[in-house]
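J.: Sharing a model that was predicted from the sequence below.
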Amino acid sequence: MALVVLVGVGAILFWMFDEVEEAPSPAERGAVEQVLNPSADGGEGSVETPEEQKPEEVEPDVVVPTVDN
């Protein structure tokens, strides 16, 4: 039974290392640049906002559930 477990673990490890070896490198698949604020760079989907308009912080409403009899 131990031999079967060792063969199974060995097969899983072999499969994992084979998948990692065959995976394309970041240069091959094209590096993806994450843009956290798309409107800051004027890219696609950006919307210009007036200078006088400031973002406002909103406090969430606290909802306390109650049991009505």
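T.: Structure's in. What do you need?

J.: contacts, neighbours, all on C-alpha from now
T.: Fine.

J.: mind checking how far Glu28 is from Glu22?
T.: 12 Å (Cα to Cα, to the nearest Å).

J.: cool, and Ala11?
T.: 17 Å.

J.: Could you check which of these two has the larger neighbour count?
T.: Ala11 (11 against 8; other Cα atoms under 10 Å).

J.: tell me the contacts of the more buried one?
T.: When the contact criterion is Cα atoms under 8 Å, 6 or more residues apart in numbering, Ala11 has no partners at all.

J.: which SSE is it in?
T.: Using DSSP states H and E, Ala11 sits in helix 2-22.

J.: here comes the other one, which I'd like you to weigh against the first:
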Amino acid sequence: MNQKQFWQLIEAARNQASNPDDGEDVARRATSQLATHSAEEIVAAQQVLWDLRGRISTEHDRLISAGQAWSSSE
């Protein structure tokens, strides 16, 4: 599973949810859909998720550092 397929799975789960903004419901539905895939695809989906979380964490740290630098320059 690549990143595009991962997001397609998430979008399908959101479309099935009664409230697409309910992250827990969407996650449950995505998990149920993912359970029908092969073990290799499940592992690949987990890797996509880890990669995305790593990028989010890196961007968060960069923004925090930029904010600290900005506030100390005042």
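T.: Arrived safely, thanks for sending. All figures in this text were calculated on a predicted structure; none of them were measured in a lab.

J.: What's the TM-score once they're superposed?
T.: Taking TM-score structural alignment, normalised by the length of the first structure as the basis, the two superposed chains have a TM-score of 0.37; 31 aligned residues with a Cα RMSD of 2.1 Å.

J.: Let me know the next secondary structure element after the helix holding Ala11 of the first structure.
T.: Following helix 2-22 of the first structure toward the C-terminus (DSSP H and E): helix 26-29.

J.: Could you pull out the buried residues of that next one?
T.: Residues of helix 26-29 of the first structure classed as buried by neighbour count (16 or more other Cα atoms under 10 Å): none.

J.: Which secondary structure elements does that helix sit against?
T.: Counting contacts by 3 or more Cα pairs under 8 Å, 6 or more residues apart in numbering; DSSP states H and E, helix 26-29 of the first structure packs against no other helix or strand.

J.: And stretch 27-45 of the second structure, end to end?
T.: End-to-end span of stretch 27-45 of the second structure (Cα to Cα): 13 Å.

J.: cool, and stretch 5-24 of the second structure?
T.: Terminal-residue distance, stretch 5-24 of the second structure (Cα to Cα): 20 Å.

J.: Mind listing residues that contact that stretch?
T.: With Cα under 8 Å, 6+ apart, stretch 5-24 of the second structure has contacts from 25-27, 29-30, 33-34, 45, 48.
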